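Participant: Okay, predicted coordinates and the sequence, questions at the end:
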Amino acid sequence: MTATSTKASPPATRRRRKNDPESVRADILAVATREFSEKGLSGARIDEIAEKTRASKRMIYYYFNDKETLYLHTLEAAYQKVRLQEAELDLDHLAPLEALSKLVRFTFCHHAKNPDFIRLVMIENIHHGRFIAQSALIQSLNAGVIDVLTNVYARGVEAGCFREGLDPRELHWLISALSFFNVSNQHTFSRIFDWHQAAPENQQKLEEHVTDMVLRYVRADETLS
């Protein structure tokens, strides 16, 4: 009886997979994220992605047509993940300084915990942003974060705690740059200066420094210490 039930399991599993296309697509995208982030667009292979997923090579092509389309969907999924998490911060109900601090800390921690995202962005920069330029979804998602910052900044100016004349896009650049460097140059910086940058205590210090630098940049003169 046991042997019969064991043999019946794989077909049942396959049927469940066929009836759950979103799960199959998510599995493909998760593996593709690792492959593209480690090997780049040119180095990643559909054969290898198929071997590491629950899908066949034929199924990958069915869902994504070709490798470049899969790469673009991988980028979209990575940006969608971070932007959806930002939306859950619920910054509108926080005071401006607290809202900005929460956003900065989130960005720093997200990047630190998702090095694949950083590597994907670096790879897309090698391609001069060619694939991102093709994605209306990514354009929309990233416009959203500027809208969020614009709202937080405007409330801060109105409350008198933020100085006037700042561009929210430049503020986003500053937050991204400080958080991005922490991951993109972690290994070289650590080796050059013989400093274990990834150690939890050092990451905590850097998170505090980055948050403090951004808040000092936006604060009105009278609130500077």
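Facilitator: Sure, I can see it.
Participant: going forward, measure contacts between C-alpha atoms and count neighbours the same way
Facilitator: Fine.
Participant: What's the separation between the residue nearest to residue 83 when sequence neighbours are not counted and residue 76?
Facilitator: Closest residue to residue 83 apart from its sequence neighbours, by Cα to Cα, 6 or more residues apart in numbering: residue 141 at 6.5 Å. Counting by Cα to Cα, to the nearest Å, the gap from residue 141 to residue 76 is 9 Å.
Participant: Could you pull out the residues contacting both of those two?
Facilitator: Counting by Cα atoms under 8 Å, 6 or more residues apart in numbering, residue 141 and residue 76 have no shared contacts at all.
Participant: picking up where we left off before, got a list of what the residue nearest to residue 83 touches?
Facilitator: For residue 141, the contact set (Cα under 8 Å, 6+ apart) comprises 79-80, 83.
Participant: Please identify which helix or strand holds it.
Facilitator: Taking DSSP states H and E as the criterion, residue 141 maps to helix 136-159.
Participant: Helix or strand next in line after that helix, which one?
Facilitator: Under the assignment DSSP H and E, the closest C-terminal helix or strand after helix 136-159 is helix 168-184.
Participant: What is whichever helix or strand comes after that following helix packed up against?
Facilitator: Sequence-wise, the next helix or strand downstream of helix 168-184 (DSSP H and E) is helix 186-192. If you count contacts as 3 or more Cα pairs under 8 Å, 6 or more residues apart in numbering; DSSP states H and E, helix 186-192 packs onto no helix or strand.
Participant: A further structure is provided below for comparison with the first:
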Amino acid sequence: MTREATILGRDLAELNEGFLVLMAAEVDAGFSSEVTARLRSLDHHARHRLAAVPFALFGFGFQDEATWARLLSPGVRDLDPGYVSREPGAERFTLLALTALRAFARAHPQSVSAWIGLPARTRSRLAGVEIGQLATVAALATPRLKGRLAGRDVLWKRLIDAARHGDERLLAMLAALGKQWTIRRCLGIENPTAAPRGFRR
């Protein structure tokens, strides 16, 4: 692994860890109550292991390209002068994440798309957006912040248990599945196509 790839991986892991810290602060990320409780019970070491998986643990609904085309358009209006965030922690994280993703989309477009499931057109729009516009975009995008695959309790429970027990083998296997799913999403593939009979996938 190159030094550049190592640095990128570290920076992406820090975003994941920031999301997990946000979860511990009782932000609703769309998980079931059981998964939420398990995530909040992780200690620092387990959280660090979970954050290091090679895909984003959070998302902003980037697959909804029409919505993101509007959010990232030059015509997005400024916030009202008296605007006060209802979720300041989540909004700060969203701004941090979008700022980082914008930089990554410029320097490592393919890698960041594979990491968070960022379609090519949305990635290009994000890379080209003016930095001063991101605070407004973040405020509007914060309600879209959710855990990735938040409805898949079994997957998340296994990820959490592997991180808690330091099961590197299981964590690597689950991480590979998660990364494969993320790549499919950035390519716009929602569900696997059934393989013809007689062939194995």
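Facilitator: It's in. From a predicted model like this one, the values you see are computed outputs, not experimental measurements.
Participant: Can you pull the TM-score for these?
Facilitator: Superposed pair, TM-score by TM-score structural alignment, normalised by the length of structure 2: 0.28. Supporting alignment: 104 aligned residues with a Cα RMSD of 6.1 Å.
Participant: sorry, back to before: would you mark the buried spots in the helix holding residue 141 of structure 1?
Facilitator: 137-138, 141, 145-146, 148-157 (16 or more other Cα atoms under 10 Å).
Participant: again, but for stretch 172-191 of structure 2
Facilitator: 174-175, 178-179, 181-187.
Participant: Among those, which one lies nearest to residue 13 of structure 2?
Facilitator: Ranked by distance to residue 13 of structure 2 (Cα to Cα), the buried residues of stretch 172-191 of structure 2 are led by residue 175 at 12.8 Å.
Participant: in which helix or strand would I find the closest one?
Facilitator: Using DSSP H and E, residue 175 of structure 2 sits in helix 168-186.
Participant: Show me which of the contacts of residue 141 of structure 1 is closest to residue 215 of structure 1.
Facilitator: Nearest member of the contacts of residue 141 of structure 1 to residue 215 of structure 1, counting by Cα to Cα, is residue 83, at 21.4 Å.
Participant: Confirm that closest one sits in a helix?
Facilitator: Yes - membership of residue 83 of structure 1 in a helix is supported by DSSP: H, G, I helix; E, B strand; the rest coil.
Participant: any idea where the strands of structure 2 begin and end?
Facilitator: Under the criterion DSSP state E, structure 2 contains strands at 58-59, 146-147.
Participant: Which secondary structure elements does the last one sit against?
Facilitator: What that stands for is strand 146-147 of structure 2. Judged by 3+ Cα pairs under 8 Å, 6+ apart, the packing partners of strand 146-147 of structure 2 are strand 58-59.
Participant: rerun that using 10 Å as the cut-off
Facilitator: Contact here means 3 or more Cα pairs under 10 Å, 6 or more residues apart in numbering; DSSP states H and E; on that basis strand 146-147 of structure 2 packs against helix 3-24, strand 58-59.
Participant: now the helix holding residue 141 of structure 1 and helix 168-184, what's the angle there?
Facilitator: On the basis of axes from the mean of the first three to the mean of the last three Cα atoms, to 10 degrees, helix 136-159 of structure 1 is oriented at 120 degrees to helix 168-184.
Participant: If you tally nearby residues, what's the number for residue 177 of structure 1?
Facilitator: The tally of other residues near residue 177 of structure 1 (other Cα atoms under 10 Å) stands at 12.
Participant: now do the one 4 residues further on
Facilitator: When neighbours are defined as other Cα under 10 Å, residue 181 of structure 1 has 15 of them.
Participant: was I right about residue 38 of structure 2 contacting residue 156?
Facilitator: Yes - if you go by Cα atoms under 10 Å, residue 38 of structure 2 and residue 156 touch, sitting 9.3 Å apart.
Participant: neighbour-wise, which of those two wins?
Facilitator: The neighbour count for residue 38 of structure 2 versus residue 156, taken as other Cα under 10 Å, is higher for residue 156 (22 against 14).
Participant: ok so, going back, export the strands of structure 2 to TSV and append columns for distance to residue 109 of structure 2.
Facilitator: What follows is the strands of structure 2, written out as TSV (distance: least, Cα to Cα, whole Å):
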stretch	distance to residue 109 of structure 2
strand 58-59	17
strand 146-147	22
